[in-house]
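>>> Next come a sequence and a model predicted from it.
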Amino acid sequence: MEKSQTATSDIEPSIPFPQTWSLRSFLFPICILLLGVLLSVTLGHLDVQQELSEDKAQVTAKLTGVRAHLEGQIHSTFDVTEGIAQLLRLDGGITSAHFEGMAKQAIALQPHIHHIALAPGNVLRSVYPLKGNEGILGVDYRNVPGQYAAVLRSLESRSPC
């Protein structure tokens, strides 16, 4: 029996088995893994930035359209009263019947306008429609601090108030 034990111990394996792993065999796969993670994170960040940029561009385009629409509404609202203002500048005054006719037409064209008032010397002298607004006739804007500042800005900018 001893012979068989010796015979087996004398046989050497034909393929050598590495006893230790080298540092390179661990480092290379880890570097590739880290590089892949870094690349994935970077691409994900760029993708998010691109989506945010596209969203911002869409919102800006929509807001530009809304702004143009609002500006158009504001200009058209004040344009219908511009005729009264021009007449007052040229003639220095307007008859009650003429004011009522022009104001009625302006309000019919623009539902945003609820009433139109004339205040020469900052005192309300005419208003359309008169019904329901009789109490404001004779009001001096100089005695209404909340509105007088708006009247002064309107006078300085030469625009309706």
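Looks like it came in fine.
>>> drop to CA atoms for contacts and neighbour counts, all remaining ones
Fine.
>>> In the chain, which residue is most central in space?
Leu63 (5.4 Å; Cα atoms, centre = their mean).
>>> mind checking which helix or strand it is in?
helix 23-91 (DSSP states H and E).
>>> packing partners for that helix?
helix 96-109 (3 or more Cα pairs under 8 Å, 6 or more residues apart in numbering; DSSP states H and E).
>>> by contact count, what packs against the next helix or strand after the helix it packs on?
Later in the chain than helix 96-109, the nearest helix or strand by DSSP H and E is strand 116-118. Strand 116-118 sits against strand 126-128, with contacts defined as 3+ Cα pairs under 8 Å, 6+ apart.
>>> which residues are in contact with the strand it packs on?
Ser96, Glu100, Ala103, Lys104, His115, Ile116, Ala117, Leu118, Ala119, Asn133, Leu137 (Cα atoms under 8 Å, 6 or more residues apart in numbering).
>>> and here's the other structure:
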Amino acid sequence: MAVFVLAICALFVDQQNRKVSDQLLRADVLAKVNIIRAKLEGNINGNLQLVQGLASAVTTEPYMGQQRFAALAANLFKEKSQLRNIAGAPDLVISLMYPMKGNEKALGLDYRKNEAQRMAALRARDQRALVLAGPVDLVQG
């Protein structure tokens, strides 16, 4: 009988140890994920701040040409960011691009006709705000 009670106690202790171990593992993973989330959130917010500055410039110069757009956009890429390229789409058609090299195929893209990006583009226009959307397959690859 004593052996039976000891076996039951041993099973109970083992089960409790597993629960504690699982909780510690879960807490460790959660802590690591929170660090990654905070870094990602900081990167996104930093990129949005950079883009907001360019958006403000475009708003004050609605007839901005490619040369002026490229000069302003180049400053965004001097900062540490995850931006690859940036486009301007007056009337929802891309006519401004930086950098131009490698992104030529995107020129002329009409967001009203692009199923994958239409809703985000319309929402950005209608709300007059930056919209984070994606992932999307870019026409320029």
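That came through, no problem. Bear in mind the structure is a predicted one, so any value in this text is a computation, not a measurement.
>>> and which of the contacts of strand 126-128 of the first structure is nearest His45 of the first structure?
Using Cα to Cα, His115 is the member of the contacts of strand 126-128 of the first structure that sits closest to His45 of the first structure, with 55.7 Å.
>>> does the closest one really touch Gln105, like I thought?
No - counting by Cα atoms under 8 Å, His115 of the first structure stays clear of Gln105, with 11.4 Å between them.
>>> before we move on, the earlier item: could you find the counterpart of the residue nearest to the centre of the first structure in the second structure?
Here Leu63 of the first structure is matched to Val33 in the second structure, going by TM-score structural alignment.
>>> Now do Met102 of the first structure against Leu90 of the first structure, distance only.
16 Å (Cα to Cα, to the nearest Å).
>>> Filter the contacts of strand 126-128 of the first structure down to just the buried residues.
Among the contacts of strand 126-128 of the first structure, those that count as buried by neighbour count (16 or more other Cα atoms under 10 Å) are Glu100, Ala103, Ile116, Ala117, Leu118, Ala119, Leu137.
>>> Now which residue in the second structure aligns to the first one?
Okay, so that is Glu100 of the first structure. Structural alignment (TM-score structural alignment) places Glu100 of the first structure against Ala70 in the second structure.
>>> Spatially nearest residue to that match, not counting backbone neighbours?
Leaving aside its sequence neighbours, Ala70 of the second structure sits nearest to Tyr98 (Cα to Cα, 6 or more residues apart in numbering; 5.5 Å).
>>> Could you count how many residues lie near the equivalent of the one you found over in the first structure?
Matched by TM-score structural alignment, Tyr98 of the second structure corresponds to Tyr128 in the first structure. Residues lying near Tyr128 of the first structure (other Cα atoms under 10 Å) number 21.
>>> before we move on, what about Val151 of the first structure?
When counting by other Cα under 10 Å, one arrives at 19 neighbours for Val151 of the first structure.
>>> which residue in the second structure lines up with it?
Checking TM-score structural alignment: Val151 of the first structure goes with Ala121.
>>> and if you look at Asp140 of the first structure?
By TM-score structural alignment, Asp140 of the first structure lines up with Asp110.
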